[in-house]
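> using only what follows, build the 3D model:
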Amino acid sequence: MAKAIMLQGTGSDVGKSVLVAGLCRLARNRGMNVRPFKPQNMSNNAAVAAIPGEAGAGEIGRAQWLQALACGVEPTVHMNPVLLKPQSDTGSQIIVQGKVFGTARAADYQVLKPKLMDAVMDSWGRLKAEADLVVVEGAGSPAEINLRPRDIANMGFATKVDVPVVLVGDIHRGGVIASIAGTHLILPEEDRRMICGYIINKFRGDVSLFSDGIAAIQRFTGWQSFGVLPWLSAASRLPAEDSVAIERMKGMGTGKLIVAVPILGRISNFDDLDPLSAEDDVEVVFVPPGERLPEAARLVILPGSKSTIADLAAFRANGWNADLLAHRARGGAIIGICGGYQMLGRRVFDPQGIEGNVREAEGLGLLDVETVMEPEKTVRDVAAHSSVFDVPLRGYEIHLGRTTGPDTARPALTINGAPDGAVSTDGMVFGCYLHGLFEAAEFRRKYLGTMGIDAGKADHRAVVEAALDDIATEMERHLDCDALLATAR
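Below is the predicted model:
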């Protein structure tokens, strides 16, 4: 049975996901057979993963997919047995071991959580049986003691399986001494004893200037410091876990080619845009609610959405529908991916109320198609082919709904040999269900070439692999990794 170690954070977005990925790659580089594990995740950035023993596939958080890549293994649903996909401010779809379990409001989910621990423990046992080391990622913070009685993601899990915890603090946001010392102060003794030390993350400047900070944390907590990590620039080349990161990615709108992406309320799988962002002459500008789509943009991309009808309403409320029509009138290009594709059509129907109480909505009318939401979810990795540029593509599908209409007679591509998507009569608007559309270098080269951009030189997967190696190298350089790994049990 594998040893294990768990990284928990003093708060959300302190860098846990990246550090787990880096530790997984580091352990793999040391010759260990390692697996990632996150008992419970909340994110609309999902990935396709195998369901061991079954022919189909399921969903896990995109971060666990990345961590599996860092381990050099295929992702499975047991790496993230409980995934919550927010559909509204108070409710989420619940994915258990890759499959839709149901939906629940936040208050109801708190009651449901203990029942999901059986699935968590089943997946935990499966992973431990096949690895030397399991690196576990917490969710949010163990300092959320109001959630502790029913917790399955942080100390509730750590104490149940007796896995040692390393606390991660983010010095960039300020107050890191208080956040670590405060966590020590408010945790009950049963939880406090699980913490074997801490890591300071995202430090800029001369680390020697923080020596008094390390001494202060030692006085307050008695916990061991495993080291101080500098700001990891390579992390920007990795897919972000959730939409919290979008605020840091908005851009200034000064690139040679500006690509505008409206930030939908339930935006999903926006790492589809990462390969574009990595191109030197392309600037992806994420546009927050309340701001106009930039007139300088030559391409607007509507990304995936967990709640297409709700996001359509919000799109109009922001006035983006008028901006998009003006962009179209100027001859601008438009792409819709998954939920964004559905939004570009004439109407969206939800006869069974899968997304909510609204059963029908008017689309943006830029493609002559209609979508009907259906209960059966498509979840699969796929081989695809661009019909326009005659190049192979690879990616995945995660969606509800069936889209039909006259414009589908001009499919954007084929998926597993079947036509998918739709293209407008002039070719300037297209939509499809393929996530990962821009990952293929040759497709990027040919598509961006139509806009005069010399692109597609780098293989995006190779860029991600190199970033994982760089992060592992920085962790080896700045942390006491021998001591860190020795705490695993």
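> rest of the way, CA atoms for contacts and neighbours
Noted.
> which residues of the stretch 1-150 of the chain fall in strands?
Secondary structure of the stretch 1-150 of the chain (DSSP state E, counting those that start in this stretch): strands located at 3-9, 34-37, 40-42, 46-50, 57-61, 82-86, 91-96, 99-105, 133-137.
> just checking, what packs against the fifth one?
Yep, that's strand 57-61 we're talking about. Contact partners of strand 57-61 among helices and strands, from 3 or more CA pairs under 8 Å, 6 or more residues apart in numbering; DSSP states H and E: strand 46-50, strand 82-86, strand 378-386.
> what lies in contact with it?
41-51, 76-77, 79-83, 95, 97-99, 241, 379-380 (CA atoms under 8 Å, 6 or more residues apart in numbering).
> related to what we said a few turns ago, could the strands of the stretch 1-150 of the chain be laid out in TSV, adding distance to Lys256 and mean neighbour count?
Conversion of the strands of the stretch 1-150 of the chain to TSV gives the following (distance: least, CA to CA, whole Å; neighbours: other CA atoms under 10 Å):
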stretch	distance to Lys256	mean neighbour count
strand 3-9	39	25
strand 34-37	39	29
strand 40-42	36	24
strand 46-50	31	24
strand 57-61	33	28
strand 82-86	35	26
strand 91-96	39	21
strand 99-105	42	16
strand 133-137	39	26
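> structure for this one too, so we can compare:
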Amino acid sequence: MPTKTPAKTLMIQGTTSDAGKSTLVAGLCRVWSQMGYRVAPFKPQNMALNSAVTEDGGEIGRAQAVQAKAARVPAEVDFNPILLKPSSDTGAQVIVHGKALTGGNGAMEAGQYHNYKKVAMNAVLESHQRLSERFELICVEGAGSPAEINLRAGDIANMGFAEEVNCPVVIIADIDKGGVFAHLVGTLALLSQSEQDRVVGFVINRFRGDIALLQSGLDWLEQKTAKPVLGVLPYLHQLEIAQEDAIATEQDNSQAKVRIAVLVTPRMSNHTDFDCLRLHPEIDCQFVYGQPNQESQIPPVDLIMLAGSKNVRDDLTFLKEQGWHRQIARHLRYGGKVFGICGGYQMLGQTIADPHGVEGQPGQSEGLAYLPITTTLAEQKTLKNVSGWLNLSGQQAQFNGYEIHAGISIVEPSVVESKAAVSECFEPIVAIGQHQAGLLSQDNQIAGCYVHGLFDHIDTVSLLVNWLGSEINQKFDFDAHQEHAIERVADACREHLALDKIEHLLTAWYKNNYADADRSS
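As a prediction, the model looks like this:
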């Protein structure tokens, strides 16, 4: 039993992935922050390829960075102590307290990680304890479903964590998927008795229609489970918030002036780099997916973008298997343009070497050979927030972004000499203080750099569109858009959740479970 009452912790678990856990946590963080509470988001273990860099140079899941924004606190590594970044179907890089484990860049196979979970749980509990000492409320997001029988042993992401810290749980389900009552009742039935006892209620998400027609089902659910329904959240159309890995594709491109294709590879990372472009009303930004055992066609566009990757050599192989390298060459012959970010920037170079097996088997791959750089993957990852200037075609725009990469890219003198002086053939496109990074080809068609979040800004988007030979009239503010999305979720929580009842259940839980601690403190 703890010696003092901790910060109140409420955990949101889901019946499935994409049930709405991330969104609900963000909404509650904003509501409680507006009520004057010191609230922190928390996700014990996150598996995602979308990540962000904290102020102190650590790496956490992108959703937790958005939830920190909702809570109006700076993002920190304790909000997401364990981050798993898949590099293959069976392996992932393990990041603990913002840093990859040493040795092989922290890569572990699934069986190895299962044996590592006890150590991981200690890291999770350390983070939770530190947050408990500084915040009044901690809103926790689970992962996937707590009813995955094969993952129950050593669980740190759902009920294993809730049992360890002795916190109450709310289970959320997505009614838009269908079978919501089966999801909720079935999930509860697969939990142990002690786990069922800590479930204090349900939330139903993404409801459309007349709530009166759902009432009989809600009454049945409460009678069947003896658990209250704490709210029914509506379907919020065109909501863009806290994406983990699912790539959102919804957009209105009826006013589009330029067309952009983003190539989707199996280990594509930080696809949030393209959110601002996709959401802009005057830009048609579409994701192009590969097809197994056949060449996939890239539609006619002004710009092809190559994204970041958690396994850049394998994704480069996939790109070539799709025949995209030939289509990129044809696109350039007809005057099109190409921009690579992070792993995509590396692919545009001459070679990518992985001597230590950082992302897979050691070896070297031939790049697309459009930029005069060679890249070597190092065991120590670069993690930093950056700000500077983007330069394209003699124009500049200021940005704030971040870097997350194992690769070290250098200009290869032999390549430059075979074409001409670097100042004549290639010019830096990113200025970060006195440091010049990224390259633009002399023919003004090919560019790349390491900066994520480069196009989250009005001015850099305008500059990119100008580079493509057009001009946008509408100024789309991505930060304001994200803030508006958070407020929409918070408004929905205030209107459709029984917030007083949730607060009462939370208070009662801690009063009943920590009464002895109160008397001894």
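> what sits closest to Thr308 of the first structure if chain neighbours are left out?
Once flanking residues are discounted, Thr308 of the first structure sits nearest to Gly339: 5.6 Å by CA to CA, 6 or more residues apart in numbering.
> now do the helices in the stretch 101-250 of the first structure.
106-128, 155-161, 176-186, 189-192, 211-221 (DSSP state H, counting those that start in this stretch).
> nearest to Leu413 of the first structure, of the ones you listed?
Of all these, the one in closest proximity to Leu413 of the first structure, counting by CA to CA, is helix 106-128 (36.4 Å).
> just the helices in the stretch 251-400 of the first structure please.
Assigned by DSSP H, counting those that start in this stretch, the helices in the stretch 251-400 of the first structure fall at 274-277, 308-317, 320-329, 339-344.
> now these as TSV including distance to Val14 of the first structure?
Output for the helices of the stretch 251-400 of the first structure, formatted as TSV (distance: least, CA to CA, whole Å):
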stretch	distance to Val14 of the first structure
helix 274-277	21
helix 308-317	28
helix 320-329	32
helix 339-344	29
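> which one of those helices is the most hemmed in?
Comparing these on average neighbours per residue, with mean count of other CA atoms under 10 Å, the densest one is helix 339-344 at a mean of 30.
> mean per-residue distance, it versus the second structure.
For helix 339-344 of the first structure, the mean deviation from the second structure after alignment is 0.6 Å (mean CA distance after the TM-score superposition for the first structure).
> so that helix matches what in the second structure?
In the comparison with the second structure, helix 339-344 of the first structure aligns to the range 343-348 (TM-score structural alignment).
> how far out from the middle of the chain is that stretch?
Once both centres are worked out by CA atoms, centre = their mean, to the nearest Å, stretch 343-348 of the second structure turns out to sit 20 Å from its chain's centre.
> measure His452 of the second structure to Ser51 of the second structure for me?
10 Å (CA to CA, to the nearest Å).
> kindly reformat the helices of the stretch 101-250 of the first structure as TSV containing distance to Ala21 of the first structure and mean neighbour count.
As requested, the helices of the stretch 101-250 of the first structure are arranged in TSV below (distance: least, CA to CA, whole Å; neighbours: other CA under 10 Å):
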stretch	distance to Ala21 of the first structure	mean neighbour count
helix 106-128	16	16
helix 155-161	19	18
helix 176-186	22	19
helix 189-192	24	14
helix 211-221	25	14
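> can you redo the ones you listed as JSON lines with distance to Arg148 of the first structure?
Formatted as JSON lines, the helices of the stretch 101-250 of the first structure follow (distance: least, CA to CA, whole Å):
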{"stretch": "helix 106-128", "distance to Arg148 of the first structure": "10"}
{"stretch": "helix 155-161", "distance to Arg148 of the first structure": "7"}
{"stretch": "helix 176-186", "distance to Arg148 of the first structure": "12"}
{"stretch": "helix 189-192", "distance to Arg148 of the first structure": "10"}
{"stretch": "helix 211-221", "distance to Arg148 of the first structure": "21"}
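> Phe286 of the first structure: which of these is closest?
Proximity to Phe286 of the first structure (CA to CA) singles out helix 106-128 among the helices of the stretch 101-250 of the first structure, at 28.1 Å.
> and that closest one with strand 91-96, angle?
Between helix 106-128 of the first structure and strand 91-96, the angle formed by their directions is 20 degrees, by axes from the mean of the first three to the mean of the last three CA atoms, to 10 degrees.
> what span of the second structure lines up against helix 106-128 of the first structure?
Using TM-score structural alignment, helix 106-128 of the first structure lines up with residues 110-132 of the second structure.
> out of the helices of the stretch 101-250 of the first structure, flag the one nearest Pro262 of the first structure.
In this view, the helices of the stretch 101-250 of the first structure are compared for proximity to Pro262 of the first structure by CA to CA, and helix 106-128 is the closest at 26.5 Å.
> relative to the second structure, what is the average displacement of the closest one?
Taken over the aligned residues, the distance from helix 106-128 of the first structure to the second structure averages 1.0 Å (mean CA distance after the TM-score superposition for the first structure).
> what sits up against that helix?
By CA under 8 Å, 6+ apart, the residues outside helix 106-128 of the first structure that reach it are 1-3, 35, 37, 39, 78-79, 81-82, 90-92, 96-97, 134, 150-152.
> mind redoing it with 7 Å?
Residues lying outside helix 106-128 of the first structure but in contact with it, judged by CA atoms under 7 Å, 6 or more residues apart in numbering, are 1-2, 35, 39, 78, 81, 90-91, 134, 150, 152.
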